[in-house]
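A.B. asks: could you work out the structure for the sequence below:
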Amino acid sequence: MQVSVEAALRRGNLLLKSVPIGLFLLCLLATILLGSLKVIPAWSMAVGLPAGMVVAWLWWSVAVTRWRIWSFTHVRNINELMDLAVNDKLIWAESSWFGRTEIRTRAQREMLQQLAFRMEVDDEVRDDPAIPDRTCIPYSTVYHVVLLIMWLPLLGFGTYMVRGTDAPPWSAFLVIAVGAWLTFDAARKLRDRSPRITISREGITLARKGAFAWGDLWDEQVITIGSGKSSRTVLKFHDASSGVQEVDIDDLKTSKTGLRHALKIHRYRWTLDQPAVGGQVPRS
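C.D. replies: Sure, this is the predicted structure:
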């Protein structure tokens, strides 16, 4: 049964991210619990951190090969999948030393060698009627409502500092100023329903940056930069005249998967409008 690239990525995120994180936390919490109950020596609790890391890495090293084989036998666009898997940090790039930590049996190595020809097959793109002629992406309502709920108490706390505490006036006014700005910014974006990103068969239009035609663009990516609380998800592409363009999408009404799909379909529609080269026409 053939599955989509998106479904394969979801499976990869479960096997190669969620499970290792769960195993790491389980090892860490187990040693802390057993140490607090004096089942193991107290110093053994310090072993939980490195033990969890080793167990999580071993799981990834074994599971990643199984996921690769499953993907090669179930996914049509294997080149797209492997590129996105590297971007999403499910697997390491071919040039990375860490890729050598994948654990493979002899049978698995032989199977991957037999399936290697799949990387030579061009990816296939088909139009998706569910994607409209223009994909307009505004600010996310839910995201900014949550921000308002977070920042309004900060504004109230600053007011309380002025009247109900002995805190220095400058510190209270600083809290009020920060709270007021954050609240105003969230409210402004909540009311702004204009599209921040518009994608069509003509190209990509970014608010305050203008339009970029498909013919001048290459290497469109939706990637997560950084890790943990400092991570952010961005739309990134190269433009022939203005260079690299990058826009955060964390506060927009879209998802990494949805935006990637929209970019692929709209660019494909643009290729259909281009003159045939060498008597060939794009596949539909």
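
A.B. asks: contacts, neighbours, all on C-alpha from now
C.D. replies: Will do.

A.B. asks: setting the sequence-adjacent residues aside, check what's closest to Trp60.
C.D. replies: Leaving aside its chain neighbours, Trp60 sits nearest to Leu16 (5.6 Å; criterion: C-alpha to C-alpha, 6 or more residues apart in numbering).

A.B. asks: which SS class is the residue of the chain most remote from its centre?
C.D. replies: Distance to the chain centre peaks in the chain at Asp166, reaching 45.3 Å (criterion: C-alpha atoms, centre = their mean). Using DSSP: H, G, I helix; E, B strand; the rest coil, the structure places Asp166 in coil.

A.B. asks: run this one through as well so I can compare:
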Amino acid sequence: MKVNKNISVKQAIIRGQLMVNVPAFICLLCAPLAMFYVVHLFNLPERLGITGVFLGIILAWISWSVLITKWRIWAFTNVRNVHALKKEAILSMLIWEDGTSFEKTEYRSKKDKLILKRLDKKFLQKDLIYEDPNVPQETKIYFSITTAFFIVLFLSTGVTSGAYLMFEEKNTDFVIGLIMFTICLFILTQTFKKLINRKPQLIINDKGITLSNNTFVSWSEIYELEILREGFGNSAQHYLKFCDSNYNYSKIEIDSFNLSIRKLENNLQTYQIRYNNNNKV
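C.D. replies: All right, here's what the predicted structure looks like:
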């Protein structure tokens, strides 16, 4: 395999999306269409068309499990910062966390396993990190107005629909309406609080991190800083987690912020570099 050490993390992720996810999506989409076409062509029972959905899922998963291993070998061979690559691949939902049931479905031949085991040695070296000159002296992060607004709008429809089911004339769906009304109203209340909250949820600079309760934590007191993804698919949530010098852990949900996860991670990295440069002995 020809090795190109100039491949960036971003380039590797884009290639992974094209190499792995596109074929899987094609299988997921084309299998049901092909099955429905066959059903109509030969005048078969329409219920047989549903099997195309399951066939598409199976073919998509087989495609992913084979191609993701090929991508892993290429990407971890050609990218220098393997820690950043792995983290970005997980955030992009290209690969799964180590040890999960989904990660174990990747197909790896004996040769693949040997190559990946050899590539594991690259994780013994630290990533090369650089300061981003475009990051401002200080970053104030707020709840995203746009995200909160659309969630409030969607939940308001749920509350209205629930109320309608509760008090419609026939009153046949009262229980369903009550459950929908209660759940949507509760989530709506929490989201509306974020919509009207214009207080910074995080303030980050080269001195440290200030939390929403005005607690300041210096970079010298921050350990095990990482961005985590918990859950699967569209229900997955991302958190900023770190430990202070008193072994107190902070875990902050960051999906509702007005700064993207990748920019947040980039800014955190830059501020840490600036702190280290300013405090060299």
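
A.B. asks: the residue farthest from the centre of the first structure: what's it in contact with?
C.D. replies: By C-alpha atoms under 8 Å, 6 or more residues apart in numbering, the contact set of Asp166 of the first structure is empty.

A.B. asks: ok, now with 10 Å
C.D. replies: Asp166 of the first structure is in contact with Ala172, counting by C-alpha atoms under 10 Å, 6 or more residues apart in numbering.

A.B. asks: what ranges does the stretch 151-284 of the first structure have for its strands?
C.D. replies: Using DSSP state E, counting those that start in this stretch, the strands of the stretch 151-284 of the first structure run over 197-199, 203-206, 210-213, 217-225, 232-239, 243-248.

A.B. asks: residue range for the longest one in the second structure?
C.D. replies: Taken onto the second structure by TM-score structural alignment, strand 217-225 of the first structure occupies residues 222-230 there.

A.B. asks: so which bits of the matching stretch are buried?
C.D. replies: The neighbour-count check on stretch 222-230 of the second structure (16 or more other C-alpha atoms under 10 Å) flags 222, 227-229 as buried.

A.B. asks: centre-most residue in the first structure?
C.D. replies: Most central in the first structure (C-alpha atoms, centre = their mean) works out to Thr224, at 4.5 Å.

A.B. asks: that one is in contact with Asn87, isn't it?
C.D. replies: Yes: assessed by C-alpha atoms under 10 Å, Thr224 of the first structure is found in contact with Asn87 at 7.4 Å.

A.B. asks: counting by contacts, list what the biggest helix by length in the second structure packs against.
C.D. replies: In the second structure, taking DSSP state H as the definition, the longest helix is helix 51-78. Helix 51-78 of the second structure sits against helix 9-16, helix 22-41, helix 82-91, helix 110-119, with contacts defined as 3 or more C-alpha pairs under 10 Å, 6 or more residues apart in numbering; DSSP states H and E.

A.B. asks: and that helix, how far out from the chain's middle?
C.D. replies: Helix 51-78 of the second structure sits 19 Å away from the centroid of its parent chain (C-alpha atoms, centre = their mean, to the nearest Å).

A.B. asks: flag every buried residue along it.
C.D. replies: Neighbour-count burial for helix 51-78 of the second structure [16+ other C-alpha under 10 Å]: 52-53, 55-78.

A.B. asks: what sits against the aligned partner of Leu206 of the first structure in the second structure?
C.D. replies: In the second structure, the residue paired with Leu206 of the first structure according to TM-score structural alignment is Leu211. Neighbouring residues of Leu211 of the second structure by C-alpha under 10 Å, 6+ apart: 200-204, 217, 250, 252.

A.B. asks: which pair of those residues spans the longest distance?
C.D. replies: Spatial extent of the contacts of Leu211 of the second structure (C-alpha to C-alpha) is set by the pair Pro200 and Ser250 at 16.4 Å.

A.B. asks: re earlier: out of everything not next to it in sequence, what's closest to the residue nearest to the centre of the first structure?
C.D. replies: Closest to Thr224 of the first structure by C-alpha to C-alpha, 6+ apart is Thr233, at 4.2 Å.
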